Structure formats: C-alpha cells, structure tokens
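Peer 1: Here is a sequence together with a model predicted from it:
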Amino acid sequence: MDTNTKRPVLRIRIVFGDEEMIGPGKAELLERIDRCGSIAAAGREMSMSYKRAWQLIGTLNAMFREPLVDSTRGGPGGGGAVLTETGRRVLALYRAFEADAAAAGAARLNDMQALLRDIPDGR
C-alpha cells in the first residue's frame, strides 16, 4: 500500500556561470518584491537579512542586460522597489521552466516516489 502521499517538489537552479544563477530563492524574492513593493519587506518575509536581500538583487541585476528590480531610496516619501519588464519576463520564464520540467518528469517522479520507504507517523 502506498502511504507516501506527499508530492515530490522540484527545486530547480539554473546556473549560467560561477556566480550567475537563478533558483527558487531568488524567484521567491522577486515575487515578494513585486507584491510588497520593497526589497527590505520581501527579505523580512523570507527571514532574510536586509543586506542579503540587497546582495541577491544586486547579483540578479548584474546578470542580465537590463536590471530586474528598480529601486528608489527611502526618505520623507519612503523608498520602494518594483520589478522591471525584464524582471517580470525572467521570473515568468523561470516559473514556466519549472512547470515544464515538473510536467515532463511527472511519471518518473511518481515511479521514484512509489519506491520510497513507508515511514510511520511521517518521521
């Protein structure tokens, strides 16, 4: 009897070079920036330091021909950040790649999952 009911999850990292990659963490950061309008707020939601969030965005902005995130400094009116058109496109392409890979590998993942050991009490 198959008691392994949790679905496998693909976590895809696309590596373009030694320091140039995009994966689930950077994609999530981009999504949260898009929703929050702030790099700092997006980082906080991910339990990520302000410095780390900015470093990741700096890396992403340097990787592509055009920046993925456009930010304005804080001040009396407050700062903020938005995804650029390129940022939205890169994020959409990454998420589409994830979906394509999951669909293409679904049968193999199911077969592999069927071979997992049954673990009592989910431990």
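Peer 2: Looks like it came in fine. As the structure is a computational prediction, the values presented were derived from the model and not from experiment.

Peer 1: switch to C-alpha atoms for all contacts and neighbour counts from now on
Peer 2: Will do.

Peer 1: residues touching Pro8, list them.
Peer 2: Listed by Cα atoms under 8 Å, 6 or more residues apart in numbering, the contact set of Pro8 reads Leu109, Gln113.

Peer 1: also this one, for the comparison:
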Amino acid sequence: MKQVKSRIWIEQEGEAFLGFGRVTLLKKVAETRSISAAAKAIGMSYKKAWNLINTMNTSSSQPLVITNTGGKDGGGTFITDYGHKMITEFETLNNACEAFLNEKFNTIIELDN
C-alpha cells in the first residue's frame, strides 16, 4: 500500500519551535528524567539536546521542561504539564496532516485508475 509521508513543524518568528525530532526528545526526557540519558537514547549530543530544550523553553510562553540540579534527591529533569500538552497537540496535528495527505493521495490514485 502506497502512502504519503510528510514532516511538519511549528515555527515562531521564522525559527523552528516544535517538530518530530524535538517531540521525540521531549518524550525521551519524560521517560528518562534526564537530558543526558534522553540524548544518548536517540543518538544526539547532550549539547544539541540542551540547546533544543533551551530554545523551546525560551520560545514558549511557558516552559516545557524543568531541570533540577543535584540536591537531596539528585536533581532530575521533568516535562511540565504544558510540555505534555504540546507533545499531545503536536502528535494530533501530525496525525491529522498525515491522514489528510493520504486521503488526498488515495483520491488521486483512484482518478488515475
């Protein structure tokens, strides 16, 4: 079965804010509670992961990620409720876009037959 594949992302003032790769990183941070572990799990450098998270946080009206350094409980990194909402909203938008494109593609294939 043929399908159309597409990548979408959300920009703010011409700069990427949220896309597939950033959502993947956020989900790994939520799972591992660590930027370092999340970056390693998806084959990304810690510096790049940190830069992406910092960019998302500063571009957003609310932080998506909160980091706690050291301390009694050893710190940790957490996705905020807003960050979880952005993950869900992005995935909903991405799935809707893919479904729309495949529906249009199937219409074209039917016309071609």
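Peer 2: Okay, I see it. Everything numeric here is computed off the predicted structure, so don't read it as measured data.

Peer 1: So after superposing, what's the score?
Peer 2: For this chain pair, the superposition-based TM-score is 0.83 by TM-score structural alignment, normalised by the length of the second structure; 110 aligned residues with a Cα RMSD of 2.2 Å.

Peer 1: Quick check, central residue of the second structure?
Peer 2: Val23 (1.2 Å; Cα atoms, centre = their mean).

Peer 1: what's the matching residue for that one over in the first structure?
Peer 2: Following TM-score structural alignment, the counterpart assigned to Val23 of the second structure within the first structure is Ala27.

Peer 1: tell me what the helix or strand harbouring that match is packed against?
Peer 2: Element membership for Ala27 of the first structure, per DSSP states H and E: helix 24-36. The contact analysis (3 or more Cα pairs under 8 Å, 6 or more residues apart in numbering; DSSP states H and E) places helix 24-36 of the first structure against helix 39-45, strand 80-83, helix 85-114.

Peer 1: hmm, 6 Å instead?
Peer 2: Counting contacts by 3 or more Cα pairs under 6 Å, 6 or more residues apart in numbering; DSSP states H and E, helix 24-36 of the first structure is packed against helix 39-45.

Peer 1: Could you give me the buried positions within the helix or strand just after the helix it packs on?
Peer 2: Later in the chain than helix 39-45 of the first structure, the nearest helix or strand by DSSP H and E is helix 50-63. Neighbour-count burial for helix 50-63 of the first structure flags Ala53, Leu56, Ile57, Thr59, Leu60, Asn61, Met63 (criterion: 16 or more other Cα atoms under 10 Å).

Peer 1: before we move on, what about stretch 78-95 of the second structure?
Peer 2: Neighbour count says stretch 78-95 of the second structure has Phe78, Ile79, Gly83, His84, Met86, Ile87, Phe90, Asn94 buried, by 16+ other Cα under 10 Å.

Peer 1: After alignment, which residue of the first structure pairs with the fourth one?
Peer 2: When you say that, I think you mean His84 of the second structure. Using TM-score structural alignment, His84 of the second structure lines up with Arg88 in the first structure.
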